[in-house]
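Novice: pasting the sequence and the predicted coordinates here, then a few questions.
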Amino acid sequence: MDKISLAGIVLGLIAVLGGQYLEGGHIGALVQPTALLIVLGGTLGAVLLQSPIHIFKRGLKMVKWVWIPPVIEQKRQIDQILSWSQLSRREGLLALENYLPGVKDEFVRKGLQLLVDGADPERIRELLEVDINTFEDEWRQSAKIWESAGGYSPTIGILGAVMGLIHVMENLSDPTKLGAGIAVAFVATIYGVGLANLVYLPIAGKLKYYIARMVATREMVIDGLVGIAVGDNPRIIEGRLRGYLL
């Protein structure tokens, strides 16, 4: 559990609701189901229209990273590459073939297979970088649905505000209906801006961070495998790979 994510959301809610209370307003005044329906429904519709369904589904699944970060085992990967480096220097690259069945990561297994097959170091880098570029593009597109929601939400909130004001203007002759219409108008704007800046955009930022770390880990693997291919000393490989650690 990523406690800082939970703390961020709680702190944001306390700031907004606490500010409303300190100003003498009622917290219940911010509860407007109609305004919430307009903002959430409108934002969802816009994001669905923008995104292919597989990108949208993946983006929804990725949101769990905010609470349970993906496992990025850079240190374990470095230790594994160093053991391969030492073995290859003693017994040759073909000795690494025995490790292929035990490598679960498809990207690492592909790189190791190229290494065992005796591929040129630059060819190994070229082929694996194509995989990295595809991987990064697909996952960034999925994370972008949250960034897009953060862009649409305030505008949909303004749309809800205009709709509320239209309702107010239609009922000027009936003062009993004015309060509800004005409340929906202003609360819709609060929902739109609040969700964008307290939920959608922060989620997008955190997902992009984890994607960047996964990409960096793959780039680290390329550096390690290429180092083995050119016959670098394991200490040199270790020093270069540890530069990727945060």
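Specialist: Nice, I can see it.
Novice: switch to C-alpha atoms for all contacts and neighbour counts from now on
Specialist: Fine.
Novice: helix/strand/coil for the residue in the chain sticking out farthest from the centre?
Specialist: The centre of the chain is farthest from one residue, residue 173, which by C-alpha atoms, centre = their mean lies 49.8 Å away. The local conformation at residue 173, judged by DSSP: H, G, I helix; E, B strand; the rest coil, is coil.
Novice: tell me what the longest helix along the chain is packed against?
Specialist: Ranked by residue count and defined by DSSP state H, the top helix of the chain is helix 121-170. Counting contacts by 3 or more C-alpha pairs under 8 Å, 6 or more residues apart in numbering; DSSP states H and E, helix 121-170 packs against helix 33-50, helix 53-62, helix 106-116, helix 178-195, helix 201-230.
Novice: let's bring in a second model and compare:
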Amino acid sequence: MTVFIGAIIVLAGVFGGYVLSHGHIAALWQPFELLIIGGAALGAFVISNPSHVAMATLKQLPSLLFQKKYTKSFYLELLSLFYQIFNIIRREGLITIESHVEQPEDSDLFSRFPLITKDQQALNFICDYLRLMVIGDMTSYELENLMDVELETHQMENLAPSHALGKVADALPGFGIVAAVLGIVITMQSLGGPPEVIGLHVAAALVGTFLGILLAYGFVAPISNALEHKAFDESKFYECMKTCILASVNGMPPQVAVEFGRKTLPSDIRPNFYELEECVKGIR
């Protein structure tokens, strides 16, 4: 929703100011300039990025239109799941969670937390490290190092679409100049014709520069930044899981282990101590 609101503000500010200055909107409609700029930008994007980054970018873009995934209720469910898991481990031993970890889709434990089980990557992360805990051959330091390596790779993959679009945003003003130069070439071909025809060609050339700059700084660069924020939100989610698991491995009681995870969360979505306690009581 914020993407739409921001786009409307950009368009209203730019074109509203232009119209109020007695400009004619029809003069800005130059579809061939858009074709030159958009085609060049798309081609450069395809050339500069491997196919999996291009596909990841296309997959991530629609997610900007939906509500934020990592909300307070999402984290309450995550921390409640960890509390339940750690409580079972504390009372009955690590071996009792093996059946839940091996078949999480059939587990009555995981089925109580639908927001988490719908996220297959998160579920795999949880089950993989619980499985390593069951094996019991790794120290907390070794487990932490392994997590850090995985999370670093995960973050790099998540940031790749943002960086790819950022490069396109940097190039768009240059493609606008390309469109403008081609427009000037056409104008030079029309020298000797009626002044109004030459004026139209010059205007079209200038619109090419305008569109390149507007698309770069009004749309593509902000979308790149939005994807970057989305990637950091997901990294924080994995950091929270990592902190909870390591706290449990280091012998912290279940309530304290999930409190460690709660403390890693940003203030705008972090549940307070009593909210988490009430949620855990409900699960209990």
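Specialist: Happy to help now that I have it. What you see is a predicted model, and the numbers here were worked out from it, not measured in a lab.
Novice: need the TM-score between these chains.
Specialist: The TM-score (TM-score structural alignment, normalised by the length of the first structure) is 0.93; 244 aligned residues with a C-alpha RMSD of 1.6 Å.
Novice: about what we covered before: residue in the second structure paired with the residue farthest from the centre of the first structure?
Specialist: Alignment note (TM-score structural alignment): residue 173 of the first structure maps to residue 192 of the second structure.
Novice: distance of that match from residue 227 of the second structure?
Specialist: 50 Å (C-alpha to C-alpha, to the nearest Å).
Novice: over to residue 25 of the second structure?
Specialist: 31 Å.
Novice: one more: residue 78 of the second structure?
Specialist: 23 Å.
Novice: list the contacts of the nearest residue to residue 95 of the second structure once chain neighbours are set aside.
Specialist: Distances taken as C-alpha to C-alpha, 6 or more residues apart in numbering place residue 134 nearest to residue 95 of the second structure, at 6.2 Å, with adjacent residues excluded. Residues counted as contacts of residue 134 of the second structure (C-alpha atoms under 8 Å, 6 or more residues apart in numbering) are 94, 95, 98.
Novice: count of neighbours near the first one?
Specialist: In other words, residue 94 of the second structure. Residue 94 of the second structure has 18 neighbours, counted by other C-alpha atoms under 10 Å.
Novice: what does residue 52 of the second structure give?
Specialist: Residues near residue 52 of the second structure, counting by other C-alpha under 10 Å: 12.
Novice: now which residue in the first structure aligns to it?
Specialist: Correspondence of residue 52 of the second structure to the first structure, assessed by TM-score structural alignment: residue 54.
Novice: so which residue is smack in the middle of the first structure?
Specialist: Centre-most residue of the first structure, counting by C-alpha atoms, centre = their mean: residue 207, 1.6 Å.
Novice: hmm, back to that, closest to residue 43 of the second structure out of the contacts of residue 134 of the second structure?
Specialist: Nearest to residue 43 of the second structure among the contacts of residue 134 of the second structure: residue 98, at 49.5 Å, using C-alpha to C-alpha.
Novice: please say which position in the second structure residue 128 of the first structure maps to.
Specialist: Match for residue 128 of the first structure (TM-score structural alignment): residue 147.
Novice: and residue 236 of the first structure, by the same measure?
Specialist: With TM-score structural alignment defining the correspondence, residue 236 of the first structure maps onto residue 256 in the second structure.
Novice: measure that match to residue 63 of the second structure for me?
Specialist: With the distance defined as C-alpha to C-alpha, residue 256 of the second structure ends up 34 Å from residue 63 of the second structure.
Novice: ok, residue 34 of the second structure next?
Specialist: In terms of C-alpha to C-alpha, residue 34 of the second structure sits 25 Å off from residue 63 of the second structure.
Novice: same question, residue 97 of the second structure
Specialist: 34 Å.
Novice: which one of these two is surrounded by more residues?
Specialist: Counting neighbours by other C-alpha under 10 Å for residue 97 of the second structure and for residue 63 shows that residue 97 has the greater number, 20 against 13.
Novice: specify the local secondary structure of the more buried one.
Specialist: Going by three-state DSSP: residue 97 of the second structure is helix.
Novice: OK, contacts around it?
Specialist: Residue 97 of the second structure sits next to 85, 88, 89 when contact means C-alpha under 8 Å, 6+ apart.
Novice: which one of these has the most neighbours?
Specialist: residue 85 (20 neighbours).
Novice: and that residue, how far from residue 226 of the second structure?
Specialist: 34 Å.
Novice: with residue 246 of the second structure instead?
Specialist: Plainly put, residue 246 of the second structure is 30 Å away from residue 226 of the second structure if you go by C-alpha to C-alpha.
Novice: comparing these two, which residue is more hemmed in?
Specialist: Neighbour tally, residue 246 of the second structure and residue 226, criterion other C-alpha under 10 Å: the higher count belongs to residue 246, 21 against 17.
Novice: ok, now which ones touch the counterpart of that one in the first structure?
Specialist: Aligned counterpart of residue 246 of the second structure in the first structure: residue 226 (TM-score structural alignment). Contact analysis of residue 226 of the first structure by C-alpha under 8 Å, 6+ apart lists 121, 122, 124, 125.
Novice: count the neighbours of the nearest residue to the last one once chain neighbours are set aside for me.
Specialist: When the adjacent residues along the chain are set aside, residue 125 of the first structure lies closest to residue 222, with 6.2 Å between them (C-alpha to C-alpha, 6+ apart). Counted with other C-alpha under 10 Å, the neighbours of residue 222 of the first structure add up to 25.
Novice: hang on, isn't residue 222 of the first structure packed against residue 112?
Specialist: No. The criterion here is C-alpha atoms under 8 Å, and residue 222 of the first structure misses it with residue 112 at 9.8 Å.
Novice: quick check: the aligned residue for residue 213 of the first structure in the second structure?
Specialist: Checking TM-score structural alignment: residue 213 of the first structure goes with residue 233.
Novice: okay, that match and residue 114 of the second structure: tell me how far apart.
Specialist: Remark: distance between residue 233 of the second structure and residue 114 of the second structure (C-alpha to C-alpha) = 20 Å.
Novice: please apply the same query to residue 240 of the second structure.
Specialist: Per C-alpha to C-alpha, residue 240 of the second structure is found 18 Å from residue 114 of the second structure.
Novice: of those two, who's got more company?
Specialist: Looking at residue 240 of the second structure and residue 114 with other C-alpha under 10 Å, you find the greater number of neighbours at residue 240, namely 21 against 12.
Novice: roughly how far does that one sit from residue 265 of the second structure?
Specialist: Look at residue 240 of the second structure and residue 265 of the second structure: by C-alpha to C-alpha, they are 7 Å apart.
Novice: ok, residue 243 of the second structure next?
Specialist: Using C-alpha to C-alpha, residue 243 of the second structure is found at 11 Å from residue 265 of the second structure.
Novice: kindly report the same for residue 67 of the second structure.
Specialist: Taken as C-alpha to C-alpha, the span from residue 67 of the second structure to residue 265 of the second structure is 18 Å.
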